[in-house]
Structures are given as structure tokens and as C-alpha cells.
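Peer 1: Turn this into a model:
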Amino acid sequence: MARRKKIYEGKAKILYEGPEPGTLVQYFKDDATAFNAEKKDVIEGKGVLNNRLSEYFMLGLNNIGVPTHFLRRINMREQLIRSCEIIPLEVIVRNFAAGSISKRLGIEEGTQLPRPIIEFSYKDDSLGDPLVPEEYITAFGWASQQDLDDIVSIAIRVNDYLSGVMYGVGIKLIDFKIEIGRIYDGDFMRLVVADEISPDSCRLWDIKTGEKLDKDVFRRDLGNLTDAYTEVARRLGVMPSNVTPATKPTLIN
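Peer 2: This is a model prediction of the structure:
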């Protein structure tokens, strides 16, 4: 697809004008960032893997009735998505303690939480994406109380789906974050899962060994990030089982 007008460039993706009104082309970069872009690198093949994995998860959600912005994959690095108004929140769902919640509350990483915990952070890198309570969200008009109720319902369904899919291939879903967008059709508005779902936005541990298969490999210098993401793709059937992980992974349609 010929390049069109660039709409937005983030840390891991670029959005271009789509071929039809109400659409965008989402391009996945190889850039890896952590700690609000304080740590950066280019990991060859990462964008290809995240494009294919996000397609897998978004299609799965669409198939069970959870609406997403995803329309179709265009090529190895691009997908066609619906244009939507992004709510300025990251919706974080935690099943086990890890990362910031372990530091904040002194809970050992890997501890199963009493129930899935949903947190919200305000999307602003310059502020470090601070956690915000629901009171702030409604007071500042980022989302209504009805929106929040619907977002929580969506987050729970996404968690159920992802947890089951991952458990089936021997992976424990520690936590994940999603973004939610608004799509308007005349006077009708609906909420959809937007952005991406990939090992960039999830914590994934091997059930038996505890090996990390997510961006913590990059954050904590635990090994080769492409190998970790390739292993997730292989287990999910996104890659053939006889393919040896490489810097330029071979993927199947």
C-alpha cells in the first residue's frame, strides 16, 4: 500500500491516513522503549511479530463479540484499523503482582492477587502515566461513569479471553494494559479495544519455568527480546512449530 499522510507517530507505531474515510493504517516499528522512553533500542523483527500477534488477539476478541478497531492485516508490518477517539487512559488489568504494584505495595512478584484488579493511568509520558482514581476520570471529563462501567466490563472480558488463550499454550497472563477508543456512527457511540495487544503490552510468564516472554526481557536485560516474542508466536500457532527463532522471523498467513 502506498504511503499516505502521517497522522501520528508514537514510540512503537505510526498511524497513516487510511484508504477510506474513517480508517487508518497502523504501522508497527522495531523500536523498543521502556521507562517512558528513557531506555531505547531497535529490535529487528519486533514490529513484524507485534503486528501479527496483535492481529491474532484482535480477531479473537472480535470473534467473541468484544469490539475492536481492527479491520484486517495489510502486510507484515501494517494493519487497517478504524479511526477512533482514544480515551486518554491506560486500562491495566492485574492477575498476579509484578512491576509497579509490587514496588508500591511490597508484594512479591508472582503472587496471585485475590481477584483481577483493574487500574487506570492517565496517558501522559511527561508525567510518567500516573495512576488515577475513577473520581479524577469523571471529574476531568475523560470518561463518564457509564463509560467507566463499560470499560471495566470490556477489560474483564479481554482478561478472560487472554488468560484462557495463554493458559492453553502454557503461559501465565500476569497483567496487561489496553486502550479504549470511541467510534461514532451518527448519534450512536460505541467503545472499542484500540491500539494493540502484544507482548509489549502484556506480562507473560512460562507456567512451568517462570521464564519471562514479554517486554520485561528488554526492561531488565534478561536476553533476546525477539526470541521471547517469537516463542509466544510459535506457541499460539502464529509461527510454524519447526521454525527456529531468528532476528528476522518467518511468519505464516
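Peer 1: C-alpha only now, for contacts and for neighbours.
Peer 2: Will do.
Peer 1: For stretch 146-163, which outside residues touch it?
Peer 2: The set of residues that contact stretch 146-163 without belonging to it, under Cα atoms under 8 Å, 6 or more residues apart in numbering, is 57, 61, 66, 91, 93, 118, 134, 172-173, 178, 180, 191.
Peer 1: how about 7 Å then?
Peer 2: residue 173 (Cα atoms under 7 Å, 6 or more residues apart in numbering).
Peer 1: what does stretch 120-131 give?
Peer 2: Counting by Cα under 7 Å, 6+ apart, the neighbours of stretch 120-131 from elsewhere in the structure are 36, 88-92, 132-133.
Peer 1: Would you map the helices across this protein?
Peer 2: 46-63, 100-105, 134-139, 145-168, 216-219, 225-235 (DSSP state H).
Peer 1: The structure of the following sequence is requested for comparison with the preceding one:
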Amino acid sequence: MASRRKKVYEGKAKILYEGTEPGTLIQYFKDDATAFNAQKKAVIEGKGVLNNRLSEFFMTGLGAIGVPTHFIRRINMREQLIRQVEIIPLEVIVRNFAAGSISKRLGIEEGTALPRPIVEYSYKDDALGDPMVSEEYVIAFGWASQQDLDDIVSLALRVNDFLSGVFYGVGIKLVDFKIEIGRIWDGDFMRLVVADEISPDSCRLWDVKSGQKLDKDVFRRDLGNLTDAYTEVARRLGVLQASPAPITKPTLIN
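Peer 2: From the prediction side, this is the model:
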């Protein structure tokens, strides 16, 4: 089916095809994993299926609490129908604990709780390495207005509250995450929605007790099997059954 559809865009982890109705796209999740702006690459069997299911779970949950997203419905194992949006060229990063680049920049030990959630922006450009930018840059270059940024921060913090609670309930610490924001027009009225995906590709997730990493750092830092880590996240959240193996006899559940 994929070959007959018109490809709109291909990124590192997903492909977008023309949707089935006007104003929609089909988002296909690949098994490709990349790190360090695609300097490190691999194909991880089953990653796309897990991220499709997990992103559906989070986007549906956000919709249920009134956070607008681009998600319409999951179509199959690897694809979901989404609203076509104009992506604001920023990665919106929310940090709850120090890890990765903020630890390097500021010399804060990884895992240190930050005084409050910190929202920062990177300019979406792989060739430049997605450089961090200030609000001043965002407004000066017209990527978003001050009103947009106020709304983006508000959306990002609501997503953070929701995700932190959901993960903490299954023994996972949400260290940080990134989202992308899109614009949707309704006539003259524009609204901002959470777009792209929410998955262990775009979050740092640590086991609360052991500190074990359950996100893409497993791949970045060669810490083991990425699919196992993502499967564990999905299992804890109840997105996958504990055992995908076929059950041969009836199981009694108390």
C-alpha cells in the first residue's frame, strides 16, 4: 500500500503520506533509530510498532484532558491518521531533572532535580545540529509570536504534568522530553496543537528505583536492547499485554 501513496515527507523515524481525507496525513513509524543527528544509525526490529502504540496512548490521554493534538486515530500496527498542521520549526524541550546537554552545559550532575520544570527551544535544523535558541531569537526571526510562545509554554507544562503523573504511576521518572507544536487553521482562527509523536524516542525515562534507562539513551550509549526497553515501558503502561506469546489455555484473573 505504501508504494502507491504520495509521500509528503520522510524524517529519521517517520514517513508522512497524503491522508485519506483533506487536511489529513498518514504517519508511518519506521524501525530506524538515529542518534547524534543521525551520525549513529541502526534498524531496531519492532521499534516503529511500539512507538505507534505508545504515541497513540499518550495523544489519546492528552485529548481526554483537553490538550489539543494532531492525532485522529491509529490505522494499523505502524500507521496513524493525523491532522495536517503547519509545524513551528522548534523542538520544545521540558526538563524536570538534569540530563544530557544541560548537564554538559551547566556542569549539573545527571539526575539532579531542577528547581522547577525548565522549558527550552531548539531550532529544528539537522544540518546545524538543532541549536538551542532563546525566545528573543524565536520572535525576531518570526518562527512564533510572543502570544504563541506563551501558549506553547502552557501546552508544554500541561503535557509535562500529564506525562509525569502517568509515568510515575508505573514507577518511571520523566527526566525530560521534547514535543513539536503545529498550527491548525479553522477559517481565520488559528490554534496550536501538540504534533509529531510522544514516545521513548522523544523522552528520557528512568526506572524510579533502579535508575535503569528505558528510552533512546539505551541506543545512544550502548546500554542494551532498545526494543526490550520500549517493550518494558509499554508493558508497564498496559499498552501491551505482559506476554505477547499466544495463551494456550484459559487464564483465570482474580
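Peer 1: thinking again about what came up before, make JSON lines from the helices of the first structure and add mean neighbour count to it.
Peer 2: Shown next, in JSON lines, are those (neighbours: other Cα atoms under 10 Å):
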{"stretch": "helix 46-63", "mean neighbour count": "21"}
{"stretch": "helix 100-105", "mean neighbour count": "12"}
{"stretch": "helix 134-139", "mean neighbour count": "14"}
{"stretch": "helix 145-168", "mean neighbour count": "16"}
{"stretch": "helix 216-219", "mean neighbour count": "18"}
{"stretch": "helix 225-235", "mean neighbour count": "22"}
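Peer 1: Let's have those helices in TSV, adding distance to residue 83 of the first structure.
Peer 2: Converted to TSV, these look like this (distance: least, Cα to Cα, whole Å):
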stretch	distance to residue 83 of the first structure
helix 46-63	15
helix 100-105	31
helix 134-139	23
helix 145-168	18
helix 216-219	30
helix 225-235	27
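Peer 1: Could you point out which of the ones you listed sits nearest residue 75 of the first structure?
Peer 2: In terms of Cα to Cα, the element of the helices of the first structure nearest to residue 75 of the first structure is helix 46-63, at 8.9 Å.
Peer 1: what's the mean gap between that closest one and the aligned bit of the second structure?
Peer 2: Between helix 46-63 of the first structure and the aligned residues of the second structure, the post-superposition mean distance stands at 0.3 Å (mean Cα distance after the TM-score superposition for the first structure).
Peer 1: Packing partners of that helix?
Peer 2: Contact partners of helix 46-63 of the first structure among helices and strands, from 3 or more Cα pairs under 7 Å, 6 or more residues apart in numbering; DSSP states H and E: strand 23-28, helix 225-235.
Peer 1: what range in the second structure does the longest one sit on?
Peer 2: Going back to what we said before, that points to helix 225-235 of the first structure. Here helix 225-235 of the first structure aligns to the second structure at residues 226-236, judged by TM-score structural alignment.
Peer 1: The matching stretch vs the first structure, mean deviation?
Peer 2: Here the mean offset of stretch 226-236 of the second structure against the first structure after fitting is 0.1 Å, by mean Cα distance after the TM-score superposition for the first structure.
Peer 1: Can you name the residues in contact with that stretch?
Peer 2: Contacts to stretch 226-236 of the second structure, defined as Cα under 7 Å, 6+ apart, come from residues 44, 46-47, 50, 54, 170, 200, 214-215, 218-219, 240-242.
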